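> Here is my input; please provide its structure:
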Amino acid sequence: MAEQFKVQKSEAEWRKLLTPEQYRVTREHGTERAWTHLYNTEKRDGIYHCVACGAALFDAGTKYESGSGWPSFFAPIAPGVVGESADNSLFSTRTEVHCANCGAHLGHVFPDGPEPTGLRYCMNGTALDFTPRA
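Below you'll find the model as predicted:
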């Protein structure tokens, strides 16, 4: 049985709401090329939201330079805002991260991050929308 999310839209509605690249990443589980998104080097304080539904996902205070080429965080903004599932699309199993509110594919989480969590939430900048703090 497919997971049910609070925000439900038809594929046509998602296509109307998102740019083609946002749709490819968030709805078709795509990945942007490393080092290409401006959020990889974003240094301002603020909140990163889901580009598809607007849910707050990551605080800039948890962002760090991982050297991976994608925006990386050591923790979500709050428990339960992201979900995880097994991703067997490559030659190994990875842990996919999605928005718990709408199911948008965000990226993957790896166990090689900094303290205090030891996790690296490696996110596609295309799946995020940044709002700087005033």
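
> CA atoms for contacts and neighbours, from now on please.
Will do.

> who's in contact with stretch 29-41?
24-25, 68-72, 105, 107, 124-126, 130 (Cα atoms under 8 Å, 6 or more residues apart in numbering).

> can you redo those residues as JSON lines with secondary structure, distance to K16 and neighbour count?
Below are the contacts of stretch 29-41 laid out as JSON lines (DSSP: H, G, I helix; E, B strand; the rest coil; distance: Cα to Cα, whole Å; neighbours: other Cα atoms under 10 Å):
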{"residue": "R24", "secondary structure": "helix", "distance to K16": "13", "neighbour count": "18"}
{"residue": "V25", "secondary structure": "helix", "distance to K16": "15", "neighbour count": "20"}
{"residue": "S68", "secondary structure": "coil", "distance to K16": "31", "neighbour count": "12"}
{"residue": "G69", "secondary structure": "coil", "distance to K16": "29", "neighbour count": "19"}
{"residue": "W70", "secondary structure": "coil", "distance to K16": "26", "neighbour count": "25"}
{"residue": "P71", "secondary structure": "coil", "distance to K16": "26", "neighbour count": "26"}
{"residue": "S72", "secondary structure": "strand", "distance to K16": "28", "neighbour count": "28"}
{"residue": "H105", "secondary structure": "strand", "distance to K16": "17", "neighbour count": "29"}
{"residue": "G107", "secondary structure": "strand", "distance to K16": "22", "neighbour count": "26"}
{"residue": "N124", "secondary structure": "coil", "distance to K16": "20", "neighbour count": "27"}
{"residue": "G125", "secondary structure": "helix", "distance to K16": "20", "neighbour count": "27"}
{"residue": "T126", "secondary structure": "helix", "distance to K16": "16", "neighbour count": "23"}
{"residue": "F130", "secondary structure": "strand", "distance to K16": "21", "neighbour count": "21"}
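
> Here is a second sequence; please produce its structure as well for comparison:
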Amino acid sequence: MKKILLFSLTAILFNCNGSAQKKENEESEEFPITKTEAEWKAELTEMEYYVLREAGTERAFSSPLNKNYEKGVYHCAACDTPLFKSEHKFDSGTGWPSFDREIEGNVAFSTDYKIGYARTEEHCATCGGHLGHVFNDGPKDTTGKRHCINGVALNFVPEDTKKDE
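The predicted model follows:
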């Protein structure tokens, strides 16, 4: 009987895992660009939608942007907001494009508990699209940060490309 009671109590404690944390993540933040899920699905590829709108993760080493070291700027694939500069990109060896800093004001941050512990999640500050996560294991000679970003969430704009204004 004691084993059943102990097992039941343990199960209850582990199943009551932070409804406050879940609520924090489920509250929607307001972003300048908002669209319905149907509009996003019509505009994005299946993989872009999975990563940007459903907070998915692309397979490591699958993005051609991982090894791209041309000069330019990485933009949000959903809304074209400039997010990261090529001069801040480095090879982290993780299989995802990595940067030591973002373009300030263009990336929003939240806390993600999806895998059982807190991680800092990154979103496009314009459309709210999920980009990836930031960790404290980046280059120590710069910021010490590693912005680990899904390549499918980015569009690369080479430096010599002039954008129409």
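
> Any chance you could compute the TM-score here?
In this superposition the chains share a TM-score of 0.96, using TM-score structural alignment, normalised by the length of the first structure; 133 aligned residues with a Cα RMSD of 0.8 Å.

> can you pull out the helices in the second structure?
2-15, 19-26, 37-43, 46-52 (DSSP state H).

> can I get those in CSV with distance to K67 of the second structure?
CSV is the format used below for the helices of the second structure (distance: least, Cα to Cα, whole Å):
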stretch, distance to K67 of the second structure
helix 2-15, 41
helix 19-26, 32
helix 37-43, 26
helix 46-52, 19
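
> looking at the ones you listed, which is buried most?
Of all these, helix 46-52 carries the top mean neighbour count, a mean of 20, counting by mean count of other Cα atoms under 10 Å.

> Need the residues that contact stretch 56-70 of the first structure.
Contacts for stretch 56-70 of the first structure (Cα under 8 Å, 6+ apart): 34-37, 39-40, 43-50, 71-78, 81-82, 99, 113, 120, 122-125.

> circling back to that earlier point, can you redo the contacts of stretch 29-41 of the first structure as a markdown table with distance to A12 of the first structure?
Listed next are the contacts of stretch 29-41 of the first structure as a markdown table, based on distance: Cα to Cα, whole Å:
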| residue | distance to A12 of the first structure |
| --- | --- |
| R24 | 13 |
| V25 | 16 |
| S68 | 33 |
| G69 | 31 |
| W70 | 28 |
| P71 | 28 |
| S72 | 30 |
| H105 | 17 |
| G107 | 23 |
| N124 | 22 |
| G125 | 23 |
| T126 | 19 |
| F130 | 25 |
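
> residue in the first structure matching P97 of the second structure?
With TM-score structural alignment as the criterion, the equivalent of P97 of the second structure in the first structure is P71.

> what number of residues lie near the closest residue to that match other than its chain neighbours?
Setting aside the residues directly before and after it, P71 of the first structure is nearest to N40 in space (Cα to Cα, 6 or more residues apart in numbering), at 4.3 Å. N40 of the first structure has 22 neighbours, counted by other Cα atoms under 10 Å.

> Now do stretch 22-42 of the first structure: distance from first to last residue.
19 Å (Cα to Cα, to the nearest Å).

> residues in the second structure aligned with that stretch?
Against the second structure, stretch 22-42 of the first structure falls on residues 48-68 (TM-score structural alignment).

> Spatially central residue in the first structure, please.
By Cα atoms, centre = their mean, the mean C-alpha position of the first structure lies nearest to L106, the distance being 2.8 Å.

> how close does the aligned residue in the second structure for that one get to K3 of the second structure?
L106 of the first structure maps onto L131 in the second structure, with residues paired by TM-score structural alignment. Remark: distance between L131 of the second structure and K3 of the second structure (Cα to Cα) = 45 Å.

> hang on, the earlier thing: drop anything exposed from the contacts of stretch 56-70 of the first structure.
37, 39-40, 46-50, 71-77, 81-82, 99, 113, 120, 122-125 (16 or more other Cα atoms under 10 Å).

> Show me these that map onto strands.
G46, I47, Y48, H49, C50, S72, F73, V82, C99, R120, C122, M123 (DSSP state E).

> want to throw those residues into TSV with distance to V7 of the first structure?
Shown next, in TSV, are these (distance: Cα to Cα, whole Å):
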residue	distance to V7 of the first structure
G46	24
I47	20
Y48	18
H49	14
C50	12
S72	25
F73	24
V82	14
C99	10
R120	26
C122	23
M123	20
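
> Out of those, which is nearest to A134 of the first structure?
Nearest to A134 of the first structure among these: G46, at 8.4 Å, using Cα to Cα.
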